[in-house]
Each structure stands twice: as structure tokens, then as C-alpha cells.
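S.K.: Have a look; sequence and predicted model below, questions after that.
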Amino acid sequence: MNWLLVVTGAMVGAPLRYLTDRAVRSRHDSVLPWGTFTVNVVGCLVFGVLTGAAVAGAADSRLRLLLGTGLCGALTTYSTFSYETLRLAETGARGHAALNVVASTAAGLGAAFAGVALARGIWA
């Protein structure tokens, strides 16, 4: 029944990614893919909190499957990040492509570390 937890999480994560991307794009007319950036950073934060909770013993394997593999797996998107970065470079916006890579990586890692720290504060 583990697969059902993953499917359930993904059923929330995938539409949430789509709706968040659309909402962010409608508010920001920019060459940078802010929608993808947003869902990836939020997903890293959620996964960081979940990781910290798991280390503290506050998140069992079922919750990790539901939220980590299911929700975050469907919410975040490395393939779209890669595609959008490649498109930026191909259309001559190489500086924007580099900025997208650096900012997404730094913000994602920062969000994951912040999530772990937040979880430690809650469950320590």
C-alpha cells in the first residue's frame, strides 16, 4: 500500500505545481522562469522540514512517502528547470540561464537547510 501514499501525495503536488506556476507567471512578466523557481524552492523547504522531522523521529516512513516522494516529487521539477534553462541559453539569454542555475541551486539548498533547522527547532 506504499504506492497509494505516493500516488495520493502526487495527486496534490502535481496540480499545486501547475497552479503555482500559472499564478506566478501571471504576476511576473520576466524572461526568468519564476514559477518553476518558486515550486522548487518551496519543495526543498518542505523536504528539509520533513527530513529534520524524520531525524527527530517525528515523521514515520508513511509520512515520508506521502509528503517526500509523493507531494514533493510531483511539486518540484528538475526536468522543467533544465528545459527552461536550456531554452534561455538557446535564445541568447545566457546570462539569465546562468543566473537561473546559480539562484535555483543556492535558493534550493538554502531552503532545504532552513527546513532542517526549522524542524530541529520544533522537534529538538
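M.R.: Done, it's in.
S.K.: okay, CA-based contacts and neighbour counts for the rest of this
M.R.: Noted.
S.K.: And the strands in this protein, which stretches?
M.R.: Read by DSSP state E, the chain holds no strands at all.
S.K.: mind checking how far the most far-flung residue of it relative to its centre is from Val49?
M.R.: Distance from the C-alpha centroid of the chain, by CA atoms, centre = their mean, peaks at Gly92 (26.6 Å). Using CA to CA, to the nearest Å, we find Gly92 at a distance of 38 Å from Val49.
S.K.: and here's the other structure:
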Amino acid sequence: MNNILFVALGGSIGAVFRYLLSIFMLQLFGSAFPFGTLLVNVIGSFLMGTIYALGQVSQVSPEIKALVGVGLLGALTTFSTFSNETLLLIQSGAWIKAFFNIALNLCLCIFMVYLGQQLVFSRI
């Protein structure tokens, strides 16, 4: 039961953070490309890599894993929004934007997981 509360707390923080970042990116860049989703996925990937690496080199409590790994990052990042936005780009004929959305999300997010891990591992 204790971990459920940590997941709920992390989820509420992640959801609000995602909402605020999405609004910020929409105001900054407009709606022609889903920069908000890209940003939260990149940030979330970096944090996931960091949390994973910390768990490999030290004790990370189950509560912290539930709070950050499941709750915060689960609410912050979203594959369903990425998928929907990509499909909308395809349906509107914006194939090049759809391609870049897919490529950027995959490449940047995988790189950010790696970067997060390396940040932790290099400090050992």
C-alpha cells in the first residue's frame, strides 16, 4: 500500500510537469510540430537512465523507484500521445514532420537514457 502512495504522488507531479512543459513549448513554438511531447520524452528518458544507473551502483529504495520510476516518469512521458501526434501528422500529409517526430523521439530518447546512465557511472 505504501508504494501505491508513492506512485500516486510521483504521478501527480509528473502529470503537472508534463502539462506545464507542453503549454510552454506550445507557446514557444506553436502547434506545427509536437515539441512538447518530444521534450517530455527526452527529459523522461534522461531521468530514467539516471535512476536505472543509480539503482545499479547504489541502493535505491523501492519507494524512490515507485515515486520516480513508475509515478513521475510514467505520467511525464507518454507513448500514446507521441503515437497519436505522429498519426495526425501522417493523416494531414505531413510525412516529413512525422518522420522527424519518430526519428527524434527514438534517437534522442535512447541517447538520453545512455547519457543519464553515463552521468552516474562516470562519477563512480
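M.R.: Looks like it came in fine. Given the structure is predicted, the values throughout are model-derived calculations rather than measurements.
S.K.: Can you give me the distance of Phe111 of structure 2 to Asn101 of structure 2?
M.R.: Distance from Phe111 of structure 2 to Asn101 of structure 2, by CA to CA: 15 Å.
S.K.: These two - which one has more neighbours?
M.R.: Asn101 (21 against 16; other CA atoms under 10 Å).
S.K.: For Val120 of structure 2, give its distance to Leu76 of structure 2.
M.R.: Val120 of structure 2 is 21 Å from Leu76 of structure 2, by CA to CA.
S.K.: number of nearby residues for Leu50 of structure 1?
M.R.: 23.
S.K.: That one against Ser61, yeah?
M.R.: No - counting by CA atoms under 8 Å, Leu50 of structure 1 does not reach Ser61; the two are 10.6 Å apart.
S.K.: Looking at the alignment, what corresponds to Ala98 of structure 2 in structure 1?
M.R.: Aligned by TM-score structural alignment, Ala98 of structure 2 pairs with Ala97 of structure 1.
S.K.: wait, doesn't that match sit right on Ala89?
M.R.: Yes - counting by CA under 8 Å, Ala97 of structure 1 touches Ala89, with 5.6 Å between them.
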